[in-house]
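Q: The sequence and its predicted three-dimensional model are supplied below.
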Amino acid sequence: MALAGPSHTTPPKQNQWTFVGEHDLEPGLFGGEPELKVSEKLKDRLCSPWKKTLVVRLLGRSISYAYLCSQLRWEWRQTGRLDILDLNDRTFLVTFHNDQDFLHALTGGPCTILDHYLVVHQWSPSFRTADKPHKSVVAWIQLPELPVHFYHREVLFALGNLIGRTVKLDYHTENMERGKFARIAVELDMTKPMATRIRLDGFWQPVLYENVPEICFECGRIGHTEESCSKKVCNVPNVSLTTKTHVLPIEGSSPSSESPVGYGPWM
């Protein structure tokens, strides 16, 4: 006999183990100690929610979690949801729910909070909280007066990889809407001197940098000033630095010359 009205039957519970396949987790021993092997398919599923996540490390004294959250939201001005997880007092995971917000935060250049520099890099499955802070920063470089026939996506990616690790091409560069310079976001190694030029098809191509903080005039590295430099390197190429709209003049030298001079206060 059927009864009229809404049903109050409790829906069956879903199997909580459907996420893990039959051979996704394999327990065993490694050198006599317990080990759990995880399949590549399961790792892909586990990592999927973290693909738009940045690791943020604070260099300097720690600040409160609430203050960091407010400052990051103000700095990045995201349009979508933003989740911030504190791992310890200097390391945070920031997960974005919007692709454009994620790329803007990753490639928008370095930022500081209370005069302390933030090291920001993309999360990866190999990340461990106990790891030493990344010595890298994502910044925009410019390749002024690059010959037009080199404005090709694969060529530009290869050029960026000579400077660091190419992260993104500027939209106008990729679509060749502006020909004054090519603009590429790269991950720079803070432990190495900044490249000032690259050799391309037989000629020297100057490299300009945008909004890179704390450049040492002594060794050309990022992350400290000349006063605190522990490496006295004099014979290094010349760096050309830019702001967002203007190239700083270089008096008496050219980054494309055959005999580059050392770094100096003109930076």
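A: Structure's in. What do you need?
Q: can we go C-alpha only for contacts and neighbour counts from here?
A: Will do.
Q: I figured F181 hits Q142, correct?
A: Yes: using C-alpha atoms under 8 Å, F181 makes contact with Q142 at a distance of 6.0 Å.
Q: so the nearest residue to V186 once chain neighbours are set aside is in which element?
A: Leaving aside its chain neighbours, V186 sits nearest to T166 (4.4 Å; criterion: C-alpha to C-alpha, 6 or more residues apart in numbering). Using DSSP states H and E, the element containing T166 is strand 165-169.
Q: residues making contact with that strand?
A: Contacts to strand 165-169, defined as C-alpha atoms under 8 Å, 6 or more residues apart in numbering, come from residues T107, V138, L156, F157, A158, G160, R183, I184, A185, V186, E187, L188.
Q: at 6 Å what do you get?
A: F157, G160, I184, A185, V186, E187 (C-alpha atoms under 6 Å, 6 or more residues apart in numbering).
Q: In helices, which of those residues appear?
A: In helices, defined here by DSSP state H, the members of the contacts of strand 165-169 are F157, G160.
Q: Below is an additional structure, to be compared with the one above:
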Amino acid sequence: MEEIVVLDEDCSVDGSGAIPIIKFSERVQEQIDRSMSKSVIVRLLGRTIGYKALLDRIIALWRPRGELQLVDLENNYYLVKYYCKALFRRIAMVVGKVVKVDYITQAGKRGKFARLAIMVDLNKPLKSCIGIGNFIQKLEYEGLQQICYTSGIYGHSKENCVATSSTT
């Protein structure tokens, strides 16, 4: 998602009333619209239903062409985001060869993560995070018990790292 740029001339504040009112230029409004065009906030009214039931119902009603992610925002509010697997694949290619992009396996985590299966060369240092625009995303590796993020090497812990002991 690209960052919204607000210049001084894009913003006006009216403080003459009881509540200050801020207004943005048409240019900023268009940027906001573009950034939110693939997101919807859903609020459940009346009887609550489970996370999985809500996700299944949204998919049945909307019949999306791509992948949806449902994020529990608490208090019966949910964020529905449309994602393109190609975007995740492109980001993941920085880490290694992409084998699979999977949203469904994380439904138990209430939709806050996408799981990516990526082939990595364990003879090379592993990345602990990745920059996505101005955002830094922490990476987690499943099934690899001993990863030293000081050296990026798999097979030993930070306490036993040669790189750490040589710098002290």
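A: Now that the structure is in, tell me what you want to look at. None of the values given here were measured: they were computed from a predicted structure.
Q: Superposing both, give me the TM-score.
A: The TM-score (TM-score structural alignment, normalised by the length of structure 2) is 0.40; 88 aligned residues with a C-alpha RMSD of 3.8 Å.
Q: buried stuff in the very next helix or strand once past the strand holding T166 of structure 1?
A: Counting by DSSP H and E, the element after strand 165-169 of structure 1 in chain order, helix or strand, is helix 171-174. For helix 171-174 of structure 1, the neighbour count (16 or more other C-alpha atoms under 10 Å) marks T173, E174 as buried.
Q: Which parts of structure 2 are strands?
A: All strands of structure 2, identified by DSSP state E, fall at 11-14, 21-24, 39-43, 67-74, 77-83, 97-102, 115-119, 129-132, 135-138, 147-148, 153-154.
Q: Next, the angle strand 77-83 makes with the longest one.
A: Note on geometry: by axes from the mean of the first three to the mean of the last three C-alpha atoms, to 10 degrees, strand 67-74 of structure 2 and strand 77-83 are set 160 degrees apart in direction.
Q: Counting by contacts, list what strand 67-74 of structure 2 packs against.
A: strand 77-83 (3 or more C-alpha pairs under 6 Å, 6 or more residues apart in numbering; DSSP states H and E).
Q: residues making contact with the strand it packs on?
A: Taking C-alpha under 6 Å, 6+ apart as the rule, strand 77-83 of structure 2 contacts K38, S39, V40, I41, V42, R43, E67, L68, Q69, L70, V71, D72.
Q: try it again with 7 Å
A: If you take C-alpha atoms under 7 Å, 6 or more residues apart in numbering as the criterion, strand 77-83 of structure 2 is touched by 38-44, 66-73.
Q: burial of E187 of structure 1, as a residue count?
A: When neighbours are counted by other C-alpha atoms under 10 Å, E187 of structure 1 registers 22.
Q: do the one 10 residues further on as well
A: Here the count is done by other C-alpha under 10 Å, and R197 of structure 1 has 23 residues near it.
Q: now it, nearest residue through space, not along the chain?
A: Spatial nearest neighbour of R197 of structure 1, excluding adjacent residues (C-alpha to C-alpha, 6+ apart): P206 at 4.3 Å.
Q: got it, and C11 of structure 2?
A: In space, and not counting its chain neighbours, C11 of structure 2 is closest to F24: 4.7 Å by C-alpha to C-alpha, 6+ apart.
Q: neighbours around the one you found, how many?
A: Neighbour count of F24 of structure 2, defined by other C-alpha under 10 Å: 15.
Q: Same question for the one 5 residues further on.
A: The burial count assigned to Q29 of structure 2 is 15, neighbours taken as other C-alpha under 10 Å.
Q: same thing with L61 of structure 2?
A: Count around L61 of structure 2 with other C-alpha under 10 Å applied: 8.
Q: And the one 10 residues further on, by the same measure?
A: For V71 of structure 2, the neighbour count with other C-alpha under 10 Å is 21.
Q: How about D33 of structure 2?
A: Look at D33 of structure 2: counted by other C-alpha under 10 Å, it has 10 neighbours.
Q: What of L68 of structure 2?
A: L68 of structure 2 is flanked by 20 other residues according to other C-alpha under 10 Å.
Q: how close does the spatially closest residue to I41 of structure 2 that is not a sequence neighbour sit to L55 of structure 2?
A: Nearest residue to I41 of structure 2, sequence neighbours excluded (C-alpha to C-alpha, 6+ apart): L79, at 4.5 Å. To L55 of structure 2, L79 of structure 2 is 11 Å away according to C-alpha to C-alpha, to the nearest Å.
Q: just the buried members of the contacts of strand 77-83 of structure 2?
A: Judged by 16+ other C-alpha under 10 Å, buried ones among the contacts of strand 77-83 of structure 2: V42, L68, Q69, L70, V71, D72.
Q: Now the residues you listed in a markdown table, please, with extra columns for distance to E30 of structure 2.
A: Listed next are these as a markdown table, based on distance: C-alpha to C-alpha, whole Å:
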| residue | distance to E30 of structure 2 |
| --- | --- |
| V42 | 22 |
| L68 | 23 |
| Q69 | 24 |
| L70 | 25 |
| V71 | 25 |
| D72 | 27 |
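Q: in the strand or helix carrying C69 of structure 1, what's buried?
A: C69 of structure 1 belongs to helix 65-76 when assigned by DSSP H and E. Neighbour counts over helix 65-76 of structure 1 (16+ other C-alpha under 10 Å) mark L68, C69, L72 as buried.
Q: Now for E187 of structure 1: which residues touch it?
A: Shown in contact with E187 of structure 1 (C-alpha under 7 Å, 6+ apart): S136, V137, V138, A139, G164, R165, T166, V167.
Q: If we use 10 Å, what do you get?
A: 106-107, 121, 135-140, 160-161, 163-168 (C-alpha atoms under 10 Å, 6 or more residues apart in numbering).
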